[in-house]
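Q: Show me how the following folds:
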Amino acid sequence: MKLGLHLPQLTWPNGPAALGPDLATVAKAVDEAGFEYLSVMDHFFQISRYGPPEREMLEAYTTLGFLAAHTSRVKLLTLVSGVIYRHPGLLAKAVTTLDVLSGGRAILGIGAGWNEEEAKGLGFPFPPLKERFEQLEDALRYVLQMWAEGDDAFSGKHFEAERLLNSPQSLQRPHPPILIGGSGEKKTLRFVAQYADVCNLFPGPDLPHKLDVLKQHCAAVGRDYDEITKTVALWLDIGENGEKTGQLLDELGQLAELGVQAAMGWIPGVPDPRVIEKFGTDVTPAVEKL
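A: This is a model prediction of the structure:
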């Protein structure tokens, strides 16, 4: 089992002027504490789970590039990029750039997108759900072709391109891993089986069922279910003084028994690096044995 630190909110005590130094400190601590993943939101307004929309939110790929410069081993991604926010050519180029400059540590996290408030607020198109899923499948086909050899044209339902030239290519070959977020049984998990290397699900009573559905989709498209890394979004809380460490390890153990290979989540107390350092001594060594 592996852990990932997710940074869903950046309303930190020292304010926006200190976000650069504070993020650098957090990134260094994550790298040294044995975390496998470091992820950021891909939103433009804060989402209601973490606060009002006016709270601080940084653009995702600029932030990941900054984090790449302050880390050496942790894998970098968004949880997750809404397909409506970037043309797939721009998205593939951004992730390729991140992969090259990080030494091969980029992951493409992607989904259909859901935040109508920020889309309408900033003037992004927000088509109906059916069309967003069509765009998602187009984007998945597009980025995979852009990371492949050659520079042929692309034709999809919503995107057309004459030449998918990508130079330099990603360092990870055949391509950076693709993570699809979401647990919709008809389309999202089918897309995972067909296109993704990693899935991100929610832990809960229906998780075994969702994994069974993914297994069925894999069988239908001839994909090895075991090739896909199963991750969950989980609140990583060990308590102010570590008093909840055992409870978290028990929960992670139960997830590991289901076949989950990584948990990614927010740690209460961040940006204080001491809480991350405590994970490095008390949690990540134990989690690696699960």
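
Q: okay, CA-based contacts and neighbour counts for the rest of this
A: OK.

Q: neighbours around R49, how many?
A: 8 (other CA atoms under 10 Å).

Q: would A29 count as being in a strand?
A: No - counting by DSSP: H, G, I helix; E, B strand; the rest coil, A29 is located in no strand; its state is helix.

Q: one more to line up against the first:
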Amino acid sequence: MDLGLHYWNYSTPADPARIAATLAQSARLAEQAGFAEFTVMDHFFQMELRGTADEPMLEAYTTLGYVAGVTERIRLSVLVTGVMYRHPGLLAKIVTTLDVLSGGRAALGIGASWYEREQLGLGVPVVPVAERFERLEETLQICLQMWSDNNGPYKGEYYQLAETLCVPAPLTRPRPPILIGGGGERRTLRLVARYADACNLFASSTEDITHKLEVLRGHCEDEGRDYDGIRKTAVYLGSIDDRDAFLADAERYAALGISQFDVMPDGDPIAFTERAAALVPVLTAL
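A: Here you go, the predicted model:
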């Protein structure tokens, strides 16, 4: 099992002038320890489920561009891009740019955006849930076309592109991997089966994950897709400080097919990354 560092909070240290150095040191430590992936949220206000909206928050892809410059090997992704926050053609270009400048380390993590306060606050269009998922599917189609040899037009219900030209092409071959986040059984997991290389779920319980993966397996059968060819990842919601409990959880989820835990710093991100680093070799052996 791999370990990913999900960097979701910029409130520690409190001085904004120290955010960049802390971010860089955390990313370097994660890379040196053998973390597989470094991810950030796609929010402009901090989530009210985790703090207050006026806490520090950085734009995701600018942040990953900075992280790319201070690391060499670790995979970089947004967990996950809000579909309403960037035009699909520009999103494909942004991820391509990250991939080229990082030496082929970018992935596209994407999902249906949901945080209406930041959308209303910053003027991002708020559309009904059903439309968000329809736009998500068109966005996936556009990214796949832009990362192919087809430079022609794209005509969808919501997006029309006269050209899907993307030069330079991503360094990752055949293209950056696509991860879809979320556990919605009717829409999200169906889109995983249809388009994605990976999914991301919340590790709320083994029973819940078992059910979600069975739903995904059914969608794969309907889509003619190899279920085993989709990488299954999960955000770990517990503490890493009870080592035995964490490793027992990792074994249980690995047995279900989860191949990566994404852990979230709970306070000082440097100290957290140092503590989590000791878990990497044990997880790798699972």
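
Q: Next one: the aligned partner of P128 of structure 1 in structure 2 from G238 of structure 2, what distance?
A: If you follow P128 of structure 1 across to structure 2 using TM-score structural alignment, you land on P128. Counting by CA to CA, to the nearest Å, the gap from P128 of structure 2 to G238 of structure 2 is 32 Å.

Q: higher neighbour count, those two?
A: Under the criterion of other CA under 10 Å, the comparison of P128 of structure 2 against G238 puts G238 first, with 14 against 7.

Q: residues in contact with the most centrally placed residue in structure 2?
A: Centroid check for structure 2 by CA atoms, centre = their mean gives L79 as the closest residue, at 2.4 Å. L79 of structure 2 sits next to H6, T39, V40, M41, D42, G109, I110, G181 when contact means CA atoms under 8 Å, 6 or more residues apart in numbering.

Q: aligned partner of it in structure 1?
A: Under the alignment (TM-score structural alignment), L79 of structure 2 maps onto L79 of structure 1.

Q: M84 of structure 2: how many residues sit nearby?
A: Neighbours of M84 of structure 2 (other CA under 10 Å): 20.

Q: again but with R190 of structure 1, I slipped
A: Count around R190 of structure 1 with other CA under 10 Å applied: 21.

Q: Give the aligned equivalent of it in structure 2.
A: The alignment partner of R190 of structure 1 in structure 2, by TM-score structural alignment, is R190.

Q: was I right about its match contacting E221?
A: No - R190 of structure 2 lies out of contact with E221 (CA atoms under 8 Å); the separation is 10.5 Å.

Q: Can you report how many residues lie near S259 of structure 2?
A: Look at S259 of structure 2: counted by other CA under 10 Å, it has 19 neighbours.

Q: Which residue in structure 1 aligns with it?
A: Residue pairing (TM-score structural alignment): S259 of structure 2 is matched to Q261 of structure 1.

Q: mind listing the strands for structure 1?
A: Secondary structure of structure 1 (DSSP state E): strands located at 2-7, 37-40, 75-78, 81-82, 108-111, 154-155, 160-161, 178-181, 198-201, 229-233, 262-265.

Q: Quick one: residues in contact with the fourth one.
A: Judged by CA under 8 Å, 6+ apart, the contacts made with strand 81-82 of structure 1 from elsewhere in the structure are M41, D42, H43, G109, I110, G111, A112, G113, W114.

Q: Now with 7 Å, please.
A: Contacts with strand 81-82 of structure 1, where a contact means CA atoms under 7 Å, 6 or more residues apart in numbering, come from D42, G109, I110, G111, A112, G113.

Q: mean shift between it and structure 2?
A: Taken over the aligned residues, the distance from strand 81-82 of structure 1 to structure 2 averages 0.8 Å (mean CA distance after the TM-score superposition for structure 1).

Q: How far does that strand sit from its chain's centre?
A: Strand 81-82 of structure 1 sits 9 Å away from the centroid of its parent chain (CA atoms, centre = their mean, to the nearest Å).

Q: just the third one next, same as before
A: Averaged C-alpha coordinates place strand 75-78 of structure 1 at 6 Å from its chain's average position (CA atoms, centre = their mean).

Q: burial count for the residue nearest to T206 of structure 2 when sequence neighbours are not counted?
A: Nearest residue to T206 of structure 2 in three dimensions, chain neighbours excluded: Y253, at 6.5 Å (CA to CA, 6 or more residues apart in numbering). Residues near Y253 of structure 2, counting by other CA under 10 Å, number 23.

Q: Equivalent analysis for the one 4 residues further on, please.
A: G257 of structure 2 has 18 neighbours, counted by other CA under 10 Å.

Q: what sits against it?
A: With contact taken as CA under 7 Å, 6+ apart, G257 of structure 2 is in contact with K232.

Q: Distance check, it against I240 of structure 2.
A: Here G257 of structure 2 is placed at a distance of 20 Å from I240 of structure 2 (CA to CA).

Q: where's the match of L79 of structure 2 relative to V283 of structure 1, distance?
A: To V283 of structure 1, L79 of structure 1 is 22 Å away according to CA to CA.

Q: Please apply the same query to L101 of structure 1.
A: Distance, L101 of structure 1 to V283 of structure 1, by CA to CA: 30 Å.

Q: Settle it for me: which of these two has more neighbours?
A: V283 (22 against 16).

Q: What residue in structure 1 is the furthest from its centre?
A: E162 (29.3 Å).

Q: OK, contacts around it?
A: Counting by CA under 7 Å, 6+ apart, E162 of structure 1 touches A153, F154.

Q: what does the one 10 residues further on give?
A: Under the criterion of CA under 7 Å, 6+ apart, the contact partners of Q172 of structure 1 comprise G104.
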